[in-house]
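**Q** the sequence and its predicted three-dimensional model are supplied below.
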Amino acid sequence: MSRVTLSLSGTEVLCREEHPSLLVALEAHQVEVEYQCRSGYCGSCRCRLVAGQVDWLTEPLAFINEGEILPCCCRAKGDIEIEM
């Protein structure tokens, strides 16, 4: 289980084993996230990884800058902080 801190609000959510992606974990805690494809194609869910690391479930096809992640196709690798 990983703790995910949302830097803009200070909200903390838990990412559990049953959550297949970071996006699903955020949704399970009623965190509103923009998304379209849920597969890494569109980049709509793009956010900045402030601290920590993620494991990519699939390589994102959407362009992301260094320090950005797509919650739809990754999981937290330990505790992380994201900007959203």
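**A** All right, it came through fine.
**Q** from now on I want contacts and neighbour counts done on CA atoms only, so please keep to that.
**A** Fine.
**Q** roughly how far apart are Cys73 and Cys47?
**A** Taking Cα to Cα, to the nearest Å as the measure, Cys73 falls 12 Å from Cys47.
**Q** ok, Arg38 next?
**A** Separation of Arg38 from Cys47 (Cα to Cα) stands at 14 Å.
**Q** mind listing what Pro71 touches?
**A** Taking Cα atoms under 8 Å, 6 or more residues apart in numbering, we find Pro71 in contact with 21-23, 45-47.
**Q** got another, please set it beside the one above:
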Amino acid sequence: MTWVMTSKKRFYLHDDESLLDGLLRTGHDISYQCREGYCGSCRVKRISSSHSVDYPFEPLAMIDEDEILPCCCRVQGVIHINHEPVIK
């Protein structure tokens, strides 16, 4: 089970649910467009995580080392993120 913590709330992801879908399900206001790592509009800051964050395929969007793409990343354990939009 994966637990997600934001400044707004704490919740867990359902089986096979993306981080983006979990954020939307729990009422977080997250921008997104492509859902495949191309545009980068969903990027959020990763504050901490108990496991590494990986991607089933390398995203095309440029992200900083402390950013993740909730639309296509895979998370496990506990992750704490800043869900406020990252301005680039």
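**A** Structure's in. What do you need? Given the structure is predicted, the values throughout are model-derived calculations rather than measurements.
**Q** re earlier: who's more crowded, Cys73 and Cys47 of the first structure?
**A** Using other Cα atoms under 10 Å as the criterion, Cys73 of the first structure and Cys47 rank with Cys73 on top: 23 against 19.
**Q** and for that one, nearest residue in space, chain neighbours not counted?
**A** Excluding its sequence neighbours, the residue lying closest to Cys73 of the first structure (Cα to Cα, 6 or more residues apart in numbering) is Leu57, at 5.3 Å.
**Q** pretty sure that neighbour sits against Leu70.
**A** No: judged on Cα atoms under 8 Å, Leu57 of the first structure makes no contact with Leu70 at a distance of 10.4 Å.
**Q** who has more neighbours, these two?
**A** Set Leu57 of the first structure next to Leu70 and count neighbours by other Cα under 10 Å: Leu70 wins out with 30 against 15.
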